[in-house]
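> Model the following, please.
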Amino acid sequence: MSRKCSLFEYLVRVTGCLLFAFLIFTCSKDDAPPPVEGEEEQPTVPTSSGDLPLMVISTPNNTIVDEPKVNGEMTVIKRGELLFEGNIGIEIRGASSQFFDKKSYGLETRDASNQDLDVSLLGFPEEEDWVLHGPYSDKSLVRNHLIYGLARDMGRYASRSELVELNLNGTYRGVYAFMEKLKRDKNRIAVSKLTSDEVSGEDLTGGYVLKIDKLSRSDNGQSYTSANSFESRIVPPSAGMGQAINFVYEYPEAEDIVPEQQQYIIDYVSQFEAALASDTFTDPQTGYANYIDVDSFIDFFILTELSNNVDGYRLSTYIQKDKNEKLAMGPIWDFNLAFGNADYCSGGETNVWAYKFNERCPLDIWLVPFWWERLLQDPAFTERLKQRWATLRGSTLSNGTILGKVDGYIGLMQEAGAIDKNFGTWDVLGIYVWPNNFVGQTYNDEIVYLKDWITNRLEWLDGAMNEL
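Here you go, the predicted structure:
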């Protein structure tokens, strides 16, 4: 008696892919579903080509929504090889991106009983929480993937990511960036685990993860409250409508953090801000440097300014503090509107400072904290920034290195035919998709724009850094 085919084998059989010769030894023809006379031909599931993995996800009888995750199954194939097959939970994710036709998804890997299960996917360290980011307004398809790669090359943790193709419930959905969800983990945001009984002494000093961001359902509410966040005591520059900077509890989460821990991190951030705002802020012993990892602030500044991220410093901004350590910036997150892809608040310009967002858009709800303007008033900070910039421009952030990464990503997608398939599914070339600063008629137009924008930005920053 022949055995039952796996999900992977069945998908490959349906598509009639080149692995048929392999499957004939592992699955009898008797396993294939018999044809139904008069039945319309079903759409085929695309196979993986080249080195671009294919993720095939099915959620039988379950509609994917924005919370909770629904049960599903996922298969990952690369060059015809089965890399993963198992259960998952999946939901729609994102804020403004949820209005796009091409959705992004959060997923968690699960065991046979649909309990969370740590696995290694595409060579990433084992974990259970993952993200499928669907570039839509970013018609280059690579902005997030690019900046995360640059950050890691600079020695900073950023979400590991890989470009993939997605087939969802029998329908091809285009090119996605598969990436790690940001969370406290020894291989992600590597701060110490903080339990509810650690409320004094050294234990209380870490680890914490905060973010400056909009609130989501997972943040325990749709408005800033003392339960989910705390407010900066210093008004952001140019604020004209009573705007404030709110620090959201990311780890421990709002429902887990205890009062002693809340008070500790509130006091620490407040002391840092007070020192930075003081007349003696440059003093190496009593000033701001006593509270922060200056090098992490410099690298965060460089990555945000390199890309002129219009959301930079004020949204999707993560801050961490480990046990017995200073406050550190990062990891970076959500740069799909960067690299000239925003038509508001000078997001498309190559010759403005991103940290001066408040001057251009003082009525925006979410503003940039005073930190960056004040830090650049310290000659010691600016000198370290210039030195770091000069070093990176000779290596990781050279024109050739950055543009070479872009070319590599394009070559990978072209080999798989994924660019044509993506825009055959999402016909957005030549069409404005919020908040495009540039609308190319072809994919090549979009890439020429991106590469020219990067080149011009680097040239401007070279001069602007020297003038600080």
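> When you work out contacts or count neighbours from here on, use the C-alpha atoms and nothing else.
OK.
> Which other helices and strands does the longest helix along the chain contact?
If you go by DSSP state H, the chain has its longest helix at helix 443-466. With contacts taken as 3 or more Cα pairs under 8 Å, 6 or more residues apart in numbering; DSSP states H and E, helix 443-466 sits against helix 294-306, helix 379-393, helix 399-415.
> Flag every buried residue along the shortest one.
Right, helix 294-306. Within helix 294-306, the residues scored as buried using 16 or more other Cα atoms under 10 Å are Val294, Ser296, Phe297, Ile298, Asp299, Phe300, Phe301, Ile302, Leu303, Thr304, Glu305, Leu306.
> next one: the second one
Judged by neighbour count (16+ other Cα under 10 Å), helix 379-393 contains these buried residues: Phe381, Thr382, Leu385, Lys386, Trp389, Ala390, Arg393.
> for these, which one is nearest Glu162?
Distance to Glu162, by Cα to Cα, is smallest for Arg393 among the buried residues of helix 379-393, at 24.7 Å.
> Look up the closest residue to the closest one, ignoring the ones flanking it.
Nearest in space to Arg393, with sequence neighbours left out and distances taken as Cα to Cα, 6 or more residues apart in numbering, is Asn399 at 7.8 Å.
> quick one more, to check against the first:
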Amino acid sequence: MQMKKNYFATTRLLVGYAIVMLLLTTACSKNKSNPEPEITEEEKLDESIKAVVPEISIQIEGNQEVKEKEVYLTATVSIKGNGVYPDLAPIKTRIKGRGNSTWELPKKPYKLKLDNKASLLGLGAAKEWVLLANYQDYTLMTNAIAMKIGQQLAMPFTNTIIPADLIVNGTYRGSYNLTQQIEVKENRVDLGKDDLLLELDSNFDEAYKFKSKGLNLPVMVKNPDITAPATLDEIKAGFEAFEQLLLDSKFPGNNYGDYIDKQQLVNFLVVNNLTGNFEVNHPKSVFIHKATGGKYTMGPIWDFDWGFGMDEDSHKYFSWTNVPLLKDGDTRLGAKFLSIFMKDPEIRSLYKQTWKNYKNGKFEALLSYIETYAATIRDSQKKDYERWKVGDNNLPKSKADMKIYLRKRAAYIDAYVNGL
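Prediction:
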């Protein structure tokens, strides 16, 4: 009887052992066919860099929510710099919505108008400020990287992008970018109050605007303030006189270069080509400024969250690297305007030299900036994902893919300029 009991006990142990081994073998087999993705050296974020961003808190009177782009609500704004930026005690402001297509998204962009000029996060004092939501930009880096390129190219009045966590009425709203409002003011587009700031944009939604005679460009006047129809007529006539030089049969052998800053035009083309920002072809958010007696100058640059190989169907970045910024036969108004300049041998030569200087002297610094920026926002990005669930919550991969994209895009431009 004892032998029988031992036999059954041993049998049960052997069966149990076999089941355990079968389960382990199955699990290992599954792991081999579906291995956990490894984080490569390229993807790792630098843990030695502090993942600290400032916190911007906005308290709206009566705990109201911002529901319109036209109506300001009374509020206060304060900032915790978290040891990286200056703190700001609560000051009075007004807040409203902003943006075109971005305003329709769940995570709202905002505009602040302080009662009095103040410096926010160490930037030059002003009243008007912008909070970019970057809802569709799951990398949370596109605009910051583009502005960095503009600064490297010494494009005048290029904005500074500072990541921050935003709290509204005591509720966390996500990772935002604080940046300057594009306007003719001190510490902004620092020109005279009567100088010119134009925006070419197919939305065509400003109060003072015109369609140019030669190319039918949608031109909106951001500055100066229009107090009489004659002022708008004068601005229109001046722009169309310049435009006519581009369409003249003698172009580029005429004096059109007396009316536009060729170097800044080339810089504008380079930054939009490197970032793959095809929005300029519509055109959208194409700013041009001009001091009295000076030349038309491209910039400030703006709005890059549809660049970087963004696929319109999948809403994924880095989907392509070898598509030209300007295509032959593109009938979009911005593309027609910008393509004209590339017919000028001087522009082509300047483009070639500008790109080679940038690639050899500044490009690696841009890649280093991406490393630092991504490491800095790593905790903020995690909180933003928990709030909005946009993207794949894989900042290390987004950072690595961004660098790979820019390297491939740079190689593409190398080939492009060699053919100029």
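> Tabulate the helices and strands packed on helix 443-466 of the first structure (JSON lines), appending distance to Ala95 of the first structure.
Formatted as JSON lines, those follow (distance: least, Cα to Cα, whole Å):
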{"stretch": "helix 294-306", "distance to Ala95 of the first structure": "20"}
{"stretch": "helix 379-393", "distance to Ala95 of the first structure": "33"}
{"stretch": "helix 399-415", "distance to Ala95 of the first structure": "26"}
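> Quick one: closest of these to Glu108 of the first structure.
helix 399-415 (25.7 Å).
> Measure how far that closest one is from the centre of its chain, please.
The chain centre lies 19 Å from the centre of helix 399-415 of the first structure; the measure is Cα atoms, centre = their mean, to the nearest Å.
> same question, stretch 193-205 of the second structure
For stretch 193-205 of the second structure, the distance to the chain centre is 20 Å (Cα atoms, centre = their mean).
> That one: end-to-end distance?
One end of stretch 193-205 of the second structure sits 22 Å from the other (Cα to Cα, to the nearest Å).
> Surely Ala151 of the first structure is within a strand?
No: the assignment for Ala151 of the first structure, made by DSSP: H, G, I helix; E, B strand; the rest coil, is helix rather than a strand.
> Setting the sequence-adjacent residues aside, check what's closest to it.
Ala158 (6.1 Å).
> Likewise for Val66 of the second structure?
Among residues not flanking Val66 of the second structure along the chain, Lys96 sits closest, at 5.9 Å (Cα to Cα, 6+ apart).
> Now name the helix or strand holding the aligned partner of that neighbour in the first structure.
By TM-score structural alignment, Lys96 of the second structure lines up with Glu91 in the first structure. Element membership for Glu91 of the first structure (DSSP states H and E) is strand 81-93.
> Report all helices and strands that that strand contacts.
Judged by 3+ Cα pairs under 8 Å, 6+ apart, strand 81-93 of the first structure is in contact with helix 7-15, strand 70-78, strand 104-110.
> Point out the most buried one among those.
Highest mean neighbour count of these: strand 104-110, a mean of 22 (counted as mean count of other Cα atoms under 10 Å).
> Which is the succeeding secondary structure element to it?
Using DSSP H and E, the helix or strand that follows strand 104-110 of the first structure towards the C-terminus is strand 129-133.
> now what about that following strand, what contacts it?
By Cα atoms under 8 Å, 6 or more residues apart in numbering, the list of residues contacting strand 129-133 of the first structure from outside reads 103-109, 176-181.
> let's see 6 Å
Strand 129-133 of the first structure is contacted from outside by Ser104, Tyr105, Gly106, Leu107, Glu108, Tyr176, Ala177, Phe178, Met179, Glu180, Lys181, using Cα atoms under 6 Å, 6 or more residues apart in numbering.
> what's the answer for stretch 267-277 of the second structure, then?
Residues contacting stretch 267-277 of the second structure (Cα under 6 Å, 6+ apart): Gly307, Phe308, Leu325.
> I'd like those as TSV, with distance to Ile145 of the second structure and secondary structure appended.
Formatted as TSV, the contacts of stretch 267-277 of the second structure follow (distance: Cα to Cα, whole Å; DSSP: H, G, I helix; E, B strand; the rest coil):
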residue	distance to Ile145 of the second structure	secondary structure
Gly307	11	coil
Phe308	10	coil
Leu325	18	coil
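> most surrounded residue in those?
Phe308 (26 neighbours; other Cα atoms under 10 Å).
> who touches that one in this structure?
Going by Cα under 6 Å, 6+ apart, Phe308 of the second structure touches Thr275, Gly276, Tyr317, Phe318.
> Check the residues you listed against Ala410 of the second structure and report the nearest one.
For these, the residue nearest Ala410 of the second structure by Cα to Cα is Thr275; the value is 9.5 Å.
> Looking at the buried residues of helix 294-306 of the first structure, spot the one nearest Thr280 of the first structure.
Set against Thr280 of the first structure, the nearest of these by Cα to Cα is Val294 (16.7 Å).
> What is the aligned counterpart of that closest one in the second structure?
Using TM-score structural alignment, Val294 of the first structure pairs with Lys262 in the second structure.
> What residue in the second structure is paired with Tyr409 of the first structure?
In the second structure, the residue matched to Tyr409 of the first structure (TM-score structural alignment) is Tyr373.
> From Ile413 of the second structure, how far out is that match?
Distance, Tyr373 of the second structure to Ile413 of the second structure, by Cα to Cα: 25 Å.
> Likewise for Phe363 of the second structure?
Taking Cα to Cα as the measure, Phe363 of the second structure and Ile413 of the second structure are separated by 13 Å.
> And Arg94 of the second structure, by the same measure?
From Arg94 of the second structure to Ile413 of the second structure the distance is 44 Å (Cα to Cα).
> before we move on, what about Ile288 of the second structure?
From Ile288 of the second structure to Ile413 of the second structure the distance is 24 Å (Cα to Cα).
> No further questions, thank you.
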